[in-house]
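**Q** Sequence first, predicted coordinates after that:
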Amino acid sequence: MAMTSFSASAVPSLNHTLVGIPSPLTAAAGGPRPAPGTVNALFFDAVERYERADALLYKVNGVWEPTSHASILTRVRHIALGLARLGIVAQDRVGLLSENRPEWLLADYACLCSSVTDVPIYPTLPAEQIPYLLNDSGARALFVSTPEQARKVASVRAQAPGVQWIIGFAAGKDDGCDYTLAELEALGAADDSRERATLFKEQALAVPPDQLVTLIYTSGTTGNPKGVMLTQDNLCSNVLATKATMPVSTADTALSFLPLSHIFERTGDYFLFANGVRIAYAESIDTVPVNMSEVKPSLMMSVPRLYEKIYARVLENAVSTGGIKKQIFFWAKRVGERWADEKLTGREPGGLLGFQYRLADTLVFSKLRERTGGNIRYFISGGAPLSPEIAKFFYSAGLIILEGYGLTETSPVISANNLRDYRLGTVGKPIAGVEVRIAKDGEILTRGPHVMRGYYNNAQATRECLTDDGWFHTGDIGVLEDGFLRITDRKKDIIVTAGGKNIAPQPIENMLKTNKYVSQAVMLGDKRKFPVVLIVPDWDQLEKWAARNQIVWTSRAELMNMPTIQAKVEKEVKEQLKGLASYEMPKKVKLIEHDFSIERGELTPTLKVKRRVIDQTYKAQIDELYAGAD
């Protein structure tokens, strides 16, 4: 399940929101649902309505190259006709293994318009995990992006005998591909004509709303991935409902960098395309800061990790400069917090506070906006927890972050904040057509056109989460407050100590990640006597502190095992978590040298922690923390 966003505020004790605490059923609905529709109709409408020359931007040899709506339509048709020449027919499955780039969009729309079900695969997946997805879905063909991705697939191709053709965007036969995309398009172009173009559009628009569009395999935290079956109307309804609350126009530019293989970015890009927004594909995750300065986006979707990194870097720059600049920054931060408190309660700050804020904006906040390209109207956040402290800081700097919530199984958006209806620390109100209900055990249930058809080839898993009357069990714990949804944790992540105390780990981990010495934090302790926390330090910060204190080390492993360093991090953890109930406070801290990673299976592709994997991977270190405990 993906795009889940947790934004519980830091409070003295968190147990009152947890599973097992009886509460009455509460419900909210986001208004009437849009009429059933298709993504295909949105596609043709956008192409004909906007006709812009720079619908897409992609950097080639250091230059941002545009792709027009007209070119997109022609290439989508040629790819679709090329697939038909290979024998791909309606309801066949075709894999899609690629980083974000225009060809991803072209191949996707070609499949949708041909009633072919595509199967997106995360480009970060190791080779050995790919055959399961291809075999379970029954994929007959596979698009790949680069020579590296093609060679990865070639190494395991024998394990997926059903795949008859591999088509490379920027890879060829030497890399294990059967066709290049150019060759496939040439096959389709040979069959094209004015009459064929008319027929192609008619057939695409005749696809019914309940047509299966895609199988998206959830990363999961245990067991094999499950293929989420989403229909044309699942995705279309989400786009239309979001359109009613998120203001965009053809003047906007969005920087796309989250994986299109994830439902958050994919539905987001459908939304952007349907509204004529220019979409610029970032070169990579690492180049996002540079690409922001080049493209100057007005909109961006991201997981909280980006905002955490920006926040940490801003704090570090302020501290490292020292002197008067440091004092000005922290003065401005305090002013911004007071200003935000006034704005968020509906009051307009004036008088001395208004004057101070204008000065703080000139001296500090305007420079932060420049670092994001100077043109951001708002960010959209999903996929993982966002700290309310970080959200308030961005808000005070004139960079509003609209948190939303949803899952792969819900296409994905269930609820979202918007510029007209915004409450910090929540994930907003349900969007149009979406019902939300809080069960007696605190679990969030949802029903509406956004809910998946079920899990492919897995009726048992479908029955476990989807009721006969259409209510989907999200697995998340939350509350409704004046119609706003607040998420407190994952139901399966709740830590129940040996003493029977319930602890929500994610808000606590969120609080820790705002500390400048902490890069990543994972709290554990289920069925144990007390909670503990694994900390991956922000090594830049910790090494600078060690150098200032004249500590000598030869490796990070040596540094983190020094009693002085251990005591420093433990002190930071305790100070950061002041106000927690005593049973919620981690009693011991273990430092981990390397970041938790997707490649080692410790994080999902959307950077959510696989708590059980980490518990198993670091079992020896965790057991040491409990050794001798009374």
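**A** Cool, got the structure.
**Q** going forward, measure contacts between C-alpha atoms and count neighbours the same way
**A** Fine.
**Q** What helices and strands are in contact with the longest helix belonging to the chain?
**A** Among the elements of type helix in the chain, defined by DSSP state H, the one spanning the most residues is helix 323-344. Where contact means 3 or more CA pairs under 8 Å, 6 or more residues apart in numbering; DSSP states H and E, helix 323-344 is packed against helix 304-321, helix 351-360, helix 388-396.
**Q** Mind listing residues that contact the first one?
**A** Residues lying outside helix 304-321 but in contact with it, judged by CA atoms under 8 Å, 6 or more residues apart in numbering, are 325-326, 329, 381-386, 390, 513-514, 516.
**Q** Neighbours of Gly420, how many?
**A** To be clear, residue 420 is Arg; Gly isn't right here. By other CA atoms under 10 Å, the residues close to Arg420 number 9.
**Q** before we move on, back to that, nearest to Leu181, out of the helices and strands packed on helix 323-344?
**A** Taking CA to CA as the measure, those were each checked against Leu181, and helix 304-321 came out nearest at 32.8 Å.
**Q** got the angle between that closest one and helix 388-396?
**A** Direction vectors for helix 304-321 and helix 388-396, defined by axes from the mean of the first three to the mean of the last three CA atoms, to 10 degrees, enclose an angle of 80 degrees.
**Q** Correct me if wrong, but Thr124 is in a strand.
**A** No - Thr124 sits outside any strand when classified using DSSP: H, G, I helix; E, B strand; the rest coil, being coil.
**Q** I'd guessed it sits against Glu599; true?
**A** Yes - counting by CA atoms under 8 Å, Glu599 is a contact partner of Thr124 at 7.4 Å.
**Q** can you give me the strands for the stretch 401-550 of the chain?
**A** Secondary structure of the stretch 401-550 of the chain (DSSP state E, counting those that start in this stretch): strands at 401-406, 413-416, 429-430, 435-438, 443-447, 454-455, 472-481, 484-490, 495-496, 502-503, 518-524, 532-537.
**Q** Which elements pack onto the third one?
**A** If contacts are counted by 3+ CA pairs under 8 Å, 6+ apart, strand 429-430 sits against strand 413-416, strand 484-490.
**Q** buried sites along the last one?
**A** By neighbour count with 16 or more other CA atoms under 10 Å, strand 484-490 contains the buried residues Phe484, Leu485, Arg486, Ile487, Thr488, Asp489, Arg490.
**Q** Would you mind giving those residues as JSON lines with distance to Ser415 added?
**A** Converted to JSON lines, these look like this (distance: CA to CA, whole Å):
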{"residue": "Phe484", "distance to Ser415": "8"}
{"residue": "Leu485", "distance to Ser415": "7"}
{"residue": "Arg486", "distance to Ser415": "10"}
{"residue": "Ile487", "distance to Ser415": "11"}
{"residue": "Thr488", "distance to Ser415": "15"}
{"residue": "Asp489", "distance to Ser415": "16"}
{"residue": "Arg490", "distance to Ser415": "17"}
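**Q** before we go on, here's another structure to hold up against the first:
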Amino acid sequence: MSRRRSCELKAGELITATWAELARAVDARSAAFSNLPFSRIPSDNTFEQIVDILAAMRAGVMEVSVDPRSAPMADGPVDVGGDAAIVLQTSGTTSQPKGVVLTHDNLYGNAAAKLAAVPQSNDDVRLTVLPLSHAYARTSDFGTWLISGCTLAVTHGFEGLIQLAPLVSPTLMNVVPSIAYRLLQHDLDAIGLERLRLLGCGGAPISVAAFEQFKRLGVTVIQGYGLTETGPVICSATPDNATAGFVGDFVDGWEHEIRDGELFVRGPHVMKGYWGDEQATRNKVDAEGWLRTGDLVQRDAATGQLQILGRVDDVIVMDNGRKISPSPIERDVEQLAGVRHAMLVWRTRLELWIDGDASETEIRALLLKHPECRRATVHRFDPPLSIEQGELTAKGTIRRKVVQRRYAGS
């Protein structure tokens, strides 16, 4: 494994390649892209996908990365400029998914900034389980691999992790909270994670209890924050300052302003624009280059680290005029054993919707910590929320507008 820099498990056999073997495969494949204006590359987290991605880069062709689980993007103009590298789809948590055009400078600069915050060496083994069609894995897995020269092992999801980890003994991995929680149900040494030292966790906050449990097991959880439109990394914890409930400080390259609690950022990692939608681009990034994140944040004065308080659009205004940010309350509820998702809404009164089997007594006891929610009625999603029904994003976060419409008459 020492000289093998990429690998994949296929039909029970470990397929590996050195940098030289990878380069030959890329050279052979790049000719197929040379006369195309852009190339649609399906995301299946395979060695072939890695070759296609690098071949498109070698041929100077813009990649349109396609997640088979997501709704297709509308076609946009082919001519988006010579520096455009890729179109990645947003998660669609707050609106219809959009195609985000990122440049080569965006991709390289953001990966380098992430690597500066979380260093890795060519002795590390990175196991990728998240879709390479999404910005998180594309930058924090794929991009950092290319720059650092470590070994990259690719698979998909928790089941792929369980199969491949014992064969490669990873030291680094990025996941979403749902995968992190499943890992804690196992003996890490018994599933091939005895060398794991850093676990990146993004897409949604990980619970304080899980963060501390990993810490006791000798694994540092690295939380971060960002948007597809920002490459995606805006903030990242480091191995030295990782703290439960915080997403770290700003990575290199960002200017920031916090206006009425909402975060705005400007810098070299901001997208080129939305695919085929100039108006949406202007709505997101102003003439001076400031990108509106739509997120409410709080910065610790002593450490510089950020806490994400929720989305501006999700703020609930009750009939007495009082405003509530639902995200901190929902995160508290989701730390109860057996709760997969929680959503707080206002429909003539405050309602808490639960996906899980925590008891009413447990839920009520927790709500006592939030005086504004003591009288909230509690409801349960039935059937449970799912990606397949369009209620959750690929990262496992709730599509609030979809879910609210679906349960509006309940």
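**A** Yes, it's here. The structure displayed is predicted, hence computed values, not measured ones.
**Q** Please state their TM-score.
**A** Scored against TM-score structural alignment, normalised by the length of the second structure, the superposed chains reach a TM-score of 0.92; 406 aligned residues with a CA RMSD of 2.3 Å.
**Q** Gly448 of the first structure: which of the helices and strands packed on strand 429-430 of the first structure is closest?
**A** In this view, those are compared for proximity to Gly448 of the first structure by CA to CA, and strand 413-416 is the closest at 9.3 Å.
**Q** The closest one against the second structure, how far on average?
**A** In the superposition with the second structure, the aligned residues lie an average of 0.7 Å away from strand 413-416 of the first structure, counting by mean CA distance after the TM-score superposition for the first structure.
**Q** quick check: that strand aligns to which part of the second structure?
**A** Under the alignment (TM-score structural alignment), strand 413-416 of the first structure falls on residues 233-236 in the second structure.
**Q** hmm, who's touching the matching stretch?
**A** Applying CA under 8 Å, 6+ apart, the contact partners of stretch 233-236 of the second structure are 110, 114, 117, 136, 222-227, 247-251, 254, 306.
**Q** next one: stretch 63-77 of the second structure
**A** When contacts are defined by CA under 8 Å, 6+ apart, stretch 63-77 of the second structure is touched by residues 38-44, 53, 56-57, 85-89, 97-99, 131, 133, 275-277, 394.
**Q** end to end, how far does that stretch reach?
**A** 13 Å (CA to CA, to the nearest Å).
**Q** what's the most distant pair in the buried residues of strand 484-490 of the first structure?
**A** Phe484 and Arg490 (18.0 Å).
**Q** residues in the first structure aligned with stretch 14-30 of the second structure?
**A** Taking TM-score structural alignment as the measure, the first structure aligns residues 64-80 with stretch 14-30 of the second structure.
**Q** Which residues belonging to that stretch are considered buried?
**A** Within stretch 64-80 of the first structure, the residues that qualify as buried by neighbour count (16+ other CA under 10 Å) are 66-69, 72-80.
**Q** and the two most separated of these?
**A** Within the buried residues of stretch 64-80 of the first structure, Pro66 and Ala80 form the most distant pair, 21.9 Å apart (CA to CA).
**Q** Assign the residue most central in space within the first structure to helix, strand or coil.
**A** For the first structure, Gly383 is the residue whose C-alpha lies nearest the centre (CA atoms, centre = their mean; 3.5 Å). At Gly383 of the first structure the chain is in coil, as set by three-state DSSP.
**Q** Tell me the residue in the second structure aligned with it.
**A** Taking TM-score structural alignment as the criterion, the aligned counterpart of Gly383 of the first structure in the second structure is Gly203.
**Q** quick one on the thing from earlier: will you turn the helices and strands packed on strand 429-430 of the first structure into TSV that also has distance to Lys201 of the first structure?
**A** TSV is the format used below for these (distance: least, CA to CA, whole Å):
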stretch	distance to Lys201 of the first structure
strand 413-416	28
strand 484-490	40
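**Q** which residues does the corresponding residue of the second structure for Pro430 of the first structure contact?
**A** Superposed on the second structure with TM-score structural alignment, Pro430 of the first structure falls opposite Phe250. Each residue near Phe250 of the second structure by CA under 8 Å, 6+ apart is listed here: Ile234, Cys235, Ser236, Gln305.
**Q** let's see 7 Å
**A** Under the criterion of CA atoms under 7 Å, 6 or more residues apart in numbering, the neighbours of Phe250 of the second structure are Ile234, Cys235, Ser236.
**Q** what does Lys284 of the second structure give?
**A** Counting by CA under 7 Å, 6+ apart, Lys284 of the second structure touches Leu291, Arg292.
**Q** so the longest helix of the first structure matches what in the second structure?
**A** Residues of the second structure offer no counterpart to helix 323-344 of the first structure, counting by TM-score structural alignment.
**Q** Checking my notes, Ile72 of the first structure in a helix, right?
**A** Yes - residue assignment for Ile72 of the first structure, taken from three-state DSSP, places it within a helix.
**Q** where exactly do the helices run in the stretch 51-200 of the second structure?
**A** Counting by DSSP state H, counting those that start in this stretch, the segments of the stretch 51-200 of the second structure that form helices are 104-117, 135-137, 144-148, 157-168, 177-183.
**Q** of the ones you listed, which approaches Arg3 of the second structure most closely?
**A** Arg3 of the second structure lies closest to helix 157-168 among the helices of the stretch 51-200 of the second structure, at 12.8 Å (CA to CA).
**Q** and that closest one, what does it pack onto?
**A** With contacts defined as 3 or more CA pairs under 7 Å, 6 or more residues apart in numbering; DSSP states H and E, helix 157-168 of the second structure has no packing partner among the helices and strands.
**Q** okay if I get the strands of the stretch 401-550 of the first structure as CSV plus distance to Leu56 of the first structure?
**A** CSV is the format used below for the strands of the stretch 401-550 of the first structure (distance: least, CA to CA, whole Å):
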stretch, distance to Leu56 of the first structure
strand 401-406, 24
strand 413-416, 24
strand 429-430, 30
strand 435-438, 34
strand 443-447, 34
strand 454-455, 33
strand 472-481, 34
strand 484-490, 34
strand 495-496, 45
strand 502-503, 46
strand 518-524, 34
strand 532-537, 38
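**Q** mind checking how far the residue of the first structure most remote from its centre is from Val213 of the first structure?
**A** Computed with CA atoms, centre = their mean, the maximum C-alpha offset from the centroid of the first structure is found at Glu195, amounting to 41.5 Å. Going from Glu195 of the first structure to Val213 of the first structure by CA to CA gives 26 Å.
**Q** returning to what we had before: the residue farthest from the centre of the first structure matches what in the second structure?
**A** With TM-score structural alignment as the criterion, Glu195 of the first structure lines up with no residue in the second structure and falls in a gap.
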